[in-house]
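Asker: here you go, sequence then predicted model.
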Amino acid sequence: MRFTFILLFSFTCYSAISQQFEKDVINTNKGPLTITFIGHGSLMMEFNNLVIHIDPSSKEADYSGLPDADLVLITHHHGDHCDAVAVEHLRKQGTATILTALAKEKLGLGEIINNNETKDFKFIKIEAIPAYNLIHKRDNGELFHTQGCCNSYILNIADKRIFIGGDTENTPEIKALTNIDIAFLPMNLPYTMTPEMVADAAKAFRPQILYPYHYGKTDTSIILELLKDEKDIEVRIRKML
């Protein structure tokens, strides 16, 4: 029994430390915000003893080895953004899950937030922005993400406004955003945006820091070239395939 416990403990510790992710620390007027780049569309944020997981996916990490969530935020119901196994690993007593209607239907839990609604979680204000395709379609002619089903989010944390795109194109709602400090914009084809679409959106709402994410095999040097003359937009490339 003792040997089993030691073995299990050792495996758990190894699982937690063997996953290496890039991190950035953003200074706010109320302390540091740490962003961990899990992979694809999966992010983790830590601020003032709160842990926020966004679109957790078991394809990107072993979530049993990551910190439990105070808040799980899900942009839409597709499996690479809405993973029941990952969510279950992250839940603890008091964990809040905020998500779309179709994501709740899939997971069987959580609090729905619809397009253009806002919710408060402790000291964080969450704004839901419509996320959808304008051009890119499936073989049957249906858009990959139809209007009304998916969310992007703005997280208002201290003095920072952080935009999480989820799966979307450069919609009018995104281009009309204001006062965005940090933006995560998707750049994988054929499901979301081309680098040109990302550049178009970024030039419209002008985030201070732009992270292209879940970009798959897209050449990230293209977005760097497209925005090289936009001196007030810092493009940061992290490992978010």
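Answerer: All right, it came through fine.

Asker: drop to CA atoms for contacts and neighbour counts, all remaining ones
Answerer: Will do.

Asker: and the helices in this protein?
Answerer: In the chain, the segments counted as helices under DSSP state H are 2-18, 84-90, 101-107, 172-175, 195-205, 221-226.

Asker: make a markdown table out of those and add mean neighbour count.
Answerer: Formatted as a markdown table, the helices of the chain follow (neighbours: other Cα atoms under 10 Å):
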| stretch | mean neighbour count |
| --- | --- |
| helix 2-18 | 11 |
| helix 84-90 | 18 |
| helix 101-107 | 18 |
| helix 172-175 | 15 |
| helix 195-205 | 20 |
| helix 221-226 | 14 |
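
Asker: reformat the ones you listed as a markdown table; add distance to residue 33.
Answerer: Shown next, in a markdown table, are the helices of the chain (distance: least, Cα to Cα, whole Å):
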| stretch | distance to residue 33 |
| --- | --- |
| helix 2-18 | 21 |
| helix 84-90 | 20 |
| helix 101-107 | 27 |
| helix 172-175 | 23 |
| helix 195-205 | 22 |
| helix 221-226 | 25 |
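
Asker: which among these is found nearest to residue 160?
Answerer: Closest of those to residue 160 is helix 195-205, at 14.9 Å (criterion: Cα to Cα).

Asker: which elements pack onto the closest one?
Answerer: helix 172-175, helix 221-226 (3 or more Cα pairs under 8 Å, 6 or more residues apart in numbering; DSSP states H and E).

Asker: pasting the second one now:
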Amino acid sequence: MKKLLTILFLLPFFWAYAQPETFSTKKGNLEITPVFHAALVMQWNGITVYADTYGGAERYKNMKMPDLIVITHEHGDHLDEATLAGLDLTKTELIAPQKVIDQLKNKTFAKITVLPNGQNYTYKNIKIEAIGAYNIPEETARHKKGVGNGYVLTFGGKRVYLSGDTDGTPDMRSLKNIDVAFVCMNPPYTMDVVPAADAVLAFKPAVVYPYHYRQPGNKFSDIELFKKLVNDRNPKIDVRLRNWYTAAQ
């Protein structure tokens, strides 16, 4: 009975964790599934894209193997060699900045493409733009300017922004026409809740998800406060709160 009660208690967490978010595009639906921390899966027109694949290959056991993986930078919660080693990457293309490729041990990808800040690349009708992701001021930055990427991926006209690890930089604040945004907030590695909200208010995505919000000591940034700060000033922005850190994790 105790075991059954435990399972019933955990079901809502697994349910929230597993369910995709669906967005219509000009060429079919885009499904985005939160996985863990900054890891997510995007599926569109028969193409499966993994982003910042992290936390163990078992998290992906019920998902299609990736046609494409995008990695924002070289830190272990984004470039996770152990997770990559548990996936079949023989038909997968990797897109990443140079430092990721330099540190990558698993070279079993079908193709590896280096994408620096400010450049773009097209994969099977998905446009991928590399956005600068870094801390300011640079003197104390854990993420240096010009090293890591955020990404804007365009699926049938729908523009999806993945922040990677960053502060609310001019690169982020000047983004235009973002339909869906995933924005980090876990000091001291990235910006805190207040500057994250301020940056979001600057580029005004239609929908925004706070992600990558676990702080040192297994504490979590106040995403409810983030939602309030954004919606108090712009109620048109749809702030969606999801559990990226379930009870089983």
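Answerer: All right, it came through fine. Keep in mind that this is a model prediction, so the values were computed, not measured.

Asker: re earlier: nearest to residue 29 of structure 1, out of the helices of structure 1?
Answerer: helix 195-205 (22.4 Å).

Asker: contacts for the closest one next, please.
Answerer: Contacts to helix 195-205 of structure 1, defined as Cα atoms under 8 Å, 6 or more residues apart in numbering, come from residues 169-171, 174-180, 185-187, 210, 212, 220, 222-223, 226-227, 230, 233.

Asker: ok, residue 83 of structure 2 - contacts?
Answerer: 53-57.

Asker: most neighbours, which of the residues you listed?
Answerer: residue 53 (28 neighbours; other Cα atoms under 10 Å).

Asker: would you agree that one is in contact with residue 82?
Answerer: No: Residue 53 of structure 2 is beyond contact range of residue 82, at 9.8 Å (criterion: Cα atoms under 8 Å).

Asker: pull out the buried members of the contacts of helix 195-205 of structure 1.
Answerer: 169-170, 174, 177, 180, 185-187, 210, 212, 220, 223, 227, 233 (16 or more other Cα atoms under 10 Å).

Asker: and the gap between the equivalent of residue 22 of structure 1 over in structure 2 and residue 158 of structure 2?
Answerer: Under the alignment (TM-score structural alignment), residue 22 of structure 1 maps onto residue 19 of structure 2. Counting by Cα to Cα, to the nearest Å, the separation of residue 19 of structure 2 from residue 158 of structure 2 is 20 Å.

Asker: the two - which one has more neighbours?
Answerer: Ranked by neighbour count (other Cα under 10 Å), residue 19 of structure 2 and residue 158 place residue 158 first, with 20 against 13.

Asker: got a list of what the residue mapped onto that one from structure 1 touches?
Answerer: Aligned counterpart of residue 158 of structure 2 in structure 1: residue 160 (TM-score structural alignment). Residues near residue 160 of structure 1 by Cα under 8 Å, 6+ apart: 28, 180-182.

Asker: buried ones from those residues, can you make that a PyMOL selection?
Answerer: The buried subset of those, as determined by 16+ other Cα under 10 Å, is captured in PyMOL by this line:
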select buried, resi 180+181+182
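
Asker: all strands for structure 1, in order.
Answerer: 22-28, 31-39, 42-47, 50-54, 71-73, 96-99, 111-112, 118-121, 124-131, 150-157, 160-164, 182-186, 209-213, 234-235 (DSSP state E).

Asker: of the ones you listed, which stretch is the most buried?
Answerer: strand 182-186 (a mean of 25; mean count of other Cα atoms under 10 Å).

Asker: so that strand corresponds to what in structure 2?
Answerer: Counting by TM-score structural alignment, strand 182-186 of structure 1 sits on residues 180-184 of structure 2.

Asker: how big's the offset between that stretch and structure 1?
Answerer: Here stretch 180-184 of structure 2, set against structure 1 after superposition, deviates by a mean of 0.5 Å using mean Cα distance after the TM-score superposition for structure 1.

Asker: now that stretch: how far from the chain's centre is it?
Answerer: Chain-centre distance of stretch 180-184 of structure 2: 7 Å, with Cα atoms, centre = their mean, to the nearest Å.

Asker: check stretch 128-148 of structure 2 too.
Answerer: Counting by Cα atoms, centre = their mean, stretch 128-148 of structure 2 comes out at 16 Å from the chain centroid.

Asker: what do you get for stretch 194-213 of structure 2?
Answerer: 13 Å.

Asker: residue 41 of structure 2 against residue 21, yeah?
Answerer: No: here residue 41 of structure 2 does not reach residue 21: they are 10.3 Å apart, not a contact under Cα under 8 Å.

Asker: joint contacts of these two?
Answerer: By Cα under 8 Å, 6+ apart, the residues touching both residue 41 of structure 2 and residue 21 are 32-33.
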